[in-house]
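S.K.: Return a 3D structure for these sequence lines:
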Amino acid sequence: MAHIELDDTVPGLPSLLRFRPETAGPLTALAEALLRGPSPLERGERELIAAYVSELNGCRFCASSHGACAAVQLPGGMSLVEAVHADLAAAPVSGRLRTLLGIAAAVQRGGREVGDPHIAAARGAGATDVEIHDTVLIAAAFCMYNRYVDGLATGVPSDPAAYARMAERITAHGYGAAR
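M.R.: Got it, this is the predicted structure:
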């Protein structure tokens, strides 16, 4: 049960966006810019970064919803997402994406955890400065989103298929459609 009075029929972040419309616009715009706006990273890669950080933070709603969004946009689908969550080192992703996910994991532990070896590895794997920047910003933002969702104990869907439906809507229409 949520710590504040939310619509129990709306899970996760969307329930908070409806509760406080004044903050919904900026939070939704940030997600839209980070995950769907211009970037050298593919949308699916950005969703995977968000899902991975959310998994590391133990945020069920965000890990599942962004995992579903990544799955519909990346070859390998949900199997790939699950492999990254289970063991990044063994997951079938490119070296570039693996190093970026490593940077995201460092950000999840704390911003100062990102060090020169992370950046050198990413650059060595072909990551650009913009890709490194976007990875750090997505990881930092999802630490905030995760803490917002879990800090108010929002609900999670009882039906796992709900995440696939959310992913279809979001990938087709954007984050404004998720509210």
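S.K.: can we go C-alpha only for contacts and neighbour counts from here?
M.R.: Noted.
S.K.: what sits up against the longest helix anywhere in the chain?
M.R.: Of all the segments of type helix in the chain, defined by DSSP state H, the longest one is helix 129-151. Applying CA atoms under 8 Å, 6 or more residues apart in numbering, the external contacts of helix 129-151 come out as 12-13, 16, 34-35, 39-41, 46, 49-50, 53-54, 57, 59, 61-62, 100-101, 103-105, 107-108, 111, 119, 122.
S.K.: want to put them side by side, so please do this one too:
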Amino acid sequence: MPHIALNNDLPGIIGLMVHRPDTGGPLGDLANALLRAPSSLEPGERELIAAYVSRLNGTEFCASSHGAFAASQLAGGRELVRDVLADPGTAPISGRLRALLGVAEEVRIAARPVSGRAIAAARAEGADDTDLHDTILIAAAFCMYNRYVSGLATELPKDDEYYEHATRRIVTDGYRAGIVQGD
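M.R.: The predicted model follows:
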């Protein structure tokens, strides 16, 4: 049961965004900019970074939803996402993405500069300044989103069909303002 009374029965961050559209709108816009706008990283890769950080933070709603969004946009689908969330070191992903997940993990651990070792490893695998910027911002933002969702003890969806419906909506329309209205 959430720590605050919500004016809807929607799960996770969606319930919070619908409850407070004044803050939900900007949070949705930020997610859209980070995960859907043009970038050197593919949308599926960015969703995977968000899912990975969320899994490390123990935020099941965000790990499951962004994992589903990533799976629908990456070759390898659910199996690949499962493998990455279990151990990116052995998952069948590019060295670049593996190194960027290492950068994201460092961001998640503490608010301090990412190690030169992690940056050098990412650059050695072909990551450029935009890749590093976007990875670090996604990881930092998802630490905030995860704390928001977990801190208020939001509920999980009643079944996995929620994630399938949300995946179709996000992949088609992105994190649009209509999400804040609960549609």
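S.K.: List the TM-score for the superposed pair.
M.R.: Counting by TM-score structural alignment, normalised by the length of structure 1, the TM-score of this superposition works out to 0.97. Behind it: 179 aligned residues with a CA RMSD of 1.1 Å.
S.K.: Quick check: Ser102 of structure 1 touching Ile119?
M.R.: Wrong residue type there; residue 102 of structure 1 is Gly, not Ser. No. Gly102 of structure 1 is not in contact with Ile119 according to CA atoms under 8 Å; the separation is 9.7 Å.
S.K.: Helices of structure 1, start to end?
M.R.: Secondary structure of structure 1, counting by DSSP H: helices at 12-19, 21-36, 43-56, 60-73, 77-86, 95-109, 116-124, 129-151, 161-173.
S.K.: how about stretch 31-48 of structure 2, aligned to which bit of structure 1?
M.R.: Equivalent residues of stretch 31-48 of structure 2 are located at 31-48 in structure 1, counting by TM-score structural alignment.
S.K.: Can you give me the end-to-end span of that stretch?
M.R.: When the termini of stretch 31-48 of structure 1 are compared using CA to CA, to the nearest Å, they are 13 Å apart.
S.K.: do the same with stretch 147-157 of structure 2
M.R.: When the end residues of stretch 147-157 of structure 2 are compared by CA to CA, they are separated by 18 Å.
S.K.: Nearest to Arg179 of structure 1, out of the helices of structure 1?
M.R.: Distances from Arg179 of structure 1 to each of the helices of structure 1 were compared by CA to CA, and the smallest falls on helix 12-19, at 5.0 Å.
S.K.: and the angle for the closest one with helix 129-151?
M.R.: Using axes from the mean of the first three to the mean of the last three CA atoms, to 10 degrees, the interaxial angle of helix 12-19 of structure 1 with respect to helix 129-151 works out to 70 degrees.
S.K.: Can you name every helix or strand that helix 12-19 of structure 1 contacts?
M.R.: Contact here means 3 or more CA pairs under 8 Å, 6 or more residues apart in numbering; DSSP states H and E; on that basis helix 12-19 of structure 1 packs against helix 21-36, helix 129-151.
S.K.: could you dump the ones you listed to TSV with mean neighbour count?
M.R.: Formatted as TSV, the entries for the helices and strands packed on helix 12-19 of structure 1 read as follows, by neighbours: other CA atoms under 10 Å:
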stretch	mean neighbour count
helix 21-36	16
helix 129-151	19
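S.K.: TSV please, covering these and showing distance to Ala90 of structure 1.
M.R.: Listed next are those as TSV, based on distance: least, CA to CA, whole Å:
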stretch	distance to Ala90 of structure 1
helix 21-36	25
helix 129-151	20
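S.K.: Ok, which of these comes nearest Val93 of structure 1?
M.R.: Using CA to CA as the measure, helix 129-151 is the one of the helices and strands packed on helix 12-19 of structure 1 that comes nearest Val93 of structure 1, at 15.5 Å.
S.K.: check the fit of that closest one onto structure 2 and give the mean distance.
M.R.: Superposing on structure 2 places helix 129-151 of structure 1 at an average distance of 0.3 Å from its equivalents, by mean CA distance after the TM-score superposition for structure 1.
S.K.: Centre of the chain to that helix, how far?
M.R.: 7 Å (CA atoms, centre = their mean, to the nearest Å).
S.K.: Could you tell me the end-to-end distance of stretch 37-44 of structure 1?
M.R.: For stretch 37-44 of structure 1, the end-to-end distance is 12 Å (CA to CA).
S.K.: any idea how far the residue positioned nearest the centre of structure 2 lies from Lys158 of structure 2?
M.R.: Within structure 2, one residue has its C-alpha closest to the average C-alpha position: by CA atoms, centre = their mean, that is Ala50, at 2.3 Å. Spatial separation of Ala50 of structure 2 from Lys158 of structure 2 under the definition CA to CA is 22 Å.
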